[in-house]
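**Student:** I'd like to go over a predicted model; first the sequence, then the structure.
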Amino acid sequence: MRKYLNTLFVTTQGAYLSKEGETIAVKIEQKIRLRIPIHTLAGIVCFGAVSCSPYLMGFCSENDVSISFLTKYGRFLAMVKGPVSGNVLLRRKQFRMADCKKTSAQMAGFILTGKLANCRTVLERSLRDHKDKMDKETVKKVAGRLLIYIQKELQKDDLDRLRGIEGDAAHQYFRVFNQLILAQEKTFSFSGRNRRPPTDRINCLLSFVYTLLVHDVRSGLESVGLDPSVGFLHRDRPGRPGLALDMMEEFRPFLADRLVLSMINRN
């Protein structure tokens, strides 16, 4: 188990979380191994066979601390969350904006501009620091293509076209992602993005970190009263947090992708 910033990650199988006064107690094999004051947390993420007492769930809900349950391998299962906060007028405004195709396209353009700019930054940083260890011309070509998309294509009002641009940009970005892996190439070979389920180690790492990221983004949206299920780029689908997926797009490259690359390249 680890506490990073304001999120507690519990990975020890068989751990039991309970309420003790104004703190959260983590028991392993009937012994308390950790106590954390509730006011220092915004979320708890439990992996695998980790259980929580009903009193703790209520305590966390009252203090606006979300509890997420994932499988041992990082697949999202469920979340315990208190009453929705914020202004109902804010959510109604969000729904009206999402129903307007022009507004949705504008919002999607903003989201994709941030995402592609950060993808390009990841590529250019690798070129600056490790240009002798990769096919720099291929990586430069992809970075240039992303720049063209940012400057000329993302101002369209056609949502379907924007999704097509995002799909091609993601394909180009992940086409050279293997060039950014500078250590343990045999163990962590990468031939393209895949999921549900991921079929290689790097895709497993990416999907796992994306799951943690969407947890924090979803909690942040709920804390200000927005509905995480109603997005602009990602349209409504039962069980899918569309707005959370929209908002995390900009953070994927420099938070999730860079983290995965750093863990591999630094052994």
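**Tutor:** Here it is on my side, so go on. Numbering: from 1, shown residues only.

**Student:** CA only for contacts and neighbour counts going forward, please
**Tutor:** Noted.

**Student:** and whichever strand or helix holds Phe95, which residues are buried?
**Tutor:** In this structure, Phe95 sits in helix 88-99 according to DSSP states H and E. Across helix 88-99, burial judged by 16 or more other C-alpha atoms under 10 Å covers 94-95, 97-98.

**Student:** Leu112 is in contact with Glu249, correct?
**Tutor:** Yes - using C-alpha atoms under 8 Å, Glu249 and Leu112 qualify as a contacting pair, with a distance of 7.5 Å.

**Student:** the more surrounded of the two?
**Tutor:** Leu112 (25 against 20; other C-alpha atoms under 10 Å).

**Student:** helix, strand or coil for the spatially most central residue of the chain?
**Tutor:** By C-alpha atoms, centre = their mean, the mean C-alpha position of the chain lies nearest to Leu213, the distance being 2.8 Å. Put simply, Leu213 is helix when judged by DSSP: H, G, I helix; E, B strand; the rest coil.

**Student:** I'd say it and Met248 touch.
**Tutor:** Yes - counting by C-alpha under 8 Å, Met248 is a contact partner of Leu213 at 7.0 Å.

**Student:** returning to what we had before: residues in contact with the residue nearest to the centre of the chain?
**Tutor:** Contact partners of Leu213, counting by C-alpha atoms under 8 Å, 6 or more residues apart in numbering, are 248, 256.

**Student:** okay, now the one to match up with it:
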Amino acid sequence: MKEILNTLYVTTERAYLHLDHDTIRMEAKETKLVQMPLIHLSSIVCFGNILLSPALIHRCAEDGRTIVLLDTHGHFKARIEGPTSGNVLLRQAQYVANSDQTRAFSIARNIVAGKVQNCRQVLMRAYRETENDKDRHVLAAAAIVHANVLKRLEHYTLIEAVRGSEGDAARAYFGAFDSMVREDRTVFTLNGRTRRPPLDRVNALLSFVYTLLRHDCAGALQGVGLDPQVGYLHVLRPGRPALALDLMEELRPIVADRLILSLINRCQIQRDDFIEREGGAIHLTEKARKVVIQAYQNRKQNEVQHRVLSKKIPIGLLPHVQARLLARHLRGDVPDYLPFLYR
């Protein structure tokens, strides 16, 4: 039996969420929109101007249920949670591994290897599906870059070299991204990876879905007692969830990028689903955000084969499984952290 506790995404502006016995009730303009048992929820994510009752906040904190506040464009603002729980010895092991260059390097290298391999799988799948010779050439060339990076990773001993090779693979991957888009390339063209702010429609989609995935990864890490702020691949900075960003790397191609390509290629997201702000920033409309969130939730229900577990699991469980595998490695139960590899 597999239990997957759902995340409630609230996108209705000025919605009011409050506690009603053991349920959460959402109202707008004094009209009830939805009511559901709290037991069905593991977290609540609020977009924009959402009102929360103190009683609901207190109950979520007591139950260990997180509340995440994002602005209307999906940018992270705050996370509300109760007292820190989890195994203090596990966190101690996490911090010791961060200070141990050899162990930190090993974890970071395996994370990058997983990401590069999964990106290569996405490229090769697109290669098999396209009939355009020019696209096939671009995709094959990018896949070769990724294969060469995987070979080089085996011989590296410095974290700087690992980060440099990851950058080489990322440039090749995003350089070939347009060749994986089959519908309306004049609208959905990736003009380099731009984040703050996104300057084209593809970047707007990437940034939005990556924010959703980062929240899931941070929640999964906290669920096993790890500190999302202390990672191994990403440099530590105040306010940066370095370990959540680490965990995202191997999952982004499968969980996020393939979803975005499907939304574009199936015409579920189109030209008019975006707003251009002053200065050139591009953001999704509220209606489009709902479409993406629904597709993301549906994507999380799809099952994939997990090589370490030797069975299929829902995509939504991947951050939780990988967080537990990392915790096992940090405790010394297994010799290496094994990233998720997509078939």
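**Tutor:** That came through fine. Remember, predicted model here, so these are calculated numbers, not experimental data.

**Student:** just to revisit the earlier point, and the helix holding Phe95 of structure 1, what does it pack against?
**Tutor:** Here helix 88-99 of structure 1 touches helix 101-130, going by 3 or more C-alpha pairs under 8 Å, 6 or more residues apart in numbering; DSSP states H and E.

**Student:** elements contacting whatever helix or strand comes next after the helix it packs on?
**Tutor:** Using DSSP H and E, the helix or strand that follows helix 101-130 of structure 1 in sequence is helix 136-148. Counting contacts by 3+ C-alpha pairs under 8 Å, 6+ apart, helix 136-148 of structure 1 packs against helix 101-130, helix 159-175.

**Student:** the shortest one vs structure 2, average distance?
**Tutor:** Just to be clear, that refers to helix 159-175 of structure 1. Comparison of helix 159-175 of structure 1 with structure 2 after fitting gives an average deviation of 0.7 Å (mean C-alpha distance after the TM-score superposition for structure 1).

**Student:** could you tell me which residues within that helix count as buried?
**Tutor:** For helix 159-175 of structure 1, a neighbour-count test (16+ other C-alpha under 10 Å) marks 159, 162-163, 165-166, 169-170, 172-175 as buried.

**Student:** and which of these is nearest Leu205 of structure 1?
**Tutor:** Closest approach between the buried residues of helix 159-175 of structure 1 and Leu205 of structure 1, by C-alpha to C-alpha: Phe174, at 14.2 Å.

**Student:** adding distance to Asp257 of structure 1, write the helices and strands packed on helix 136-148 of structure 1 out as a markdown table.
**Tutor:** Listed next are these as a markdown table, based on distance: least, C-alpha to C-alpha, whole Å:
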| stretch | distance to Asp257 of structure 1 |
| --- | --- |
| helix 101-130 | 8 |
| helix 159-175 | 10 |
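
**Student:** out of these, which gets nearest to Cys204 of structure 1?
**Tutor:** helix 159-175 (14.4 Å).

**Student:** what range in structure 2 matches the closest one?
**Tutor:** Mapped onto structure 2 using TM-score structural alignment, helix 159-175 of structure 1 covers residues 159-175.

**Student:** neighbouring contacts of that stretch?
**Tutor:** With contacts defined as C-alpha under 8 Å, 6+ apart, stretch 159-175 of structure 2 is touched by 105, 108-109, 112, 116, 119, 123, 142, 145-146, 149, 153, 156, 190, 192-193, 233.
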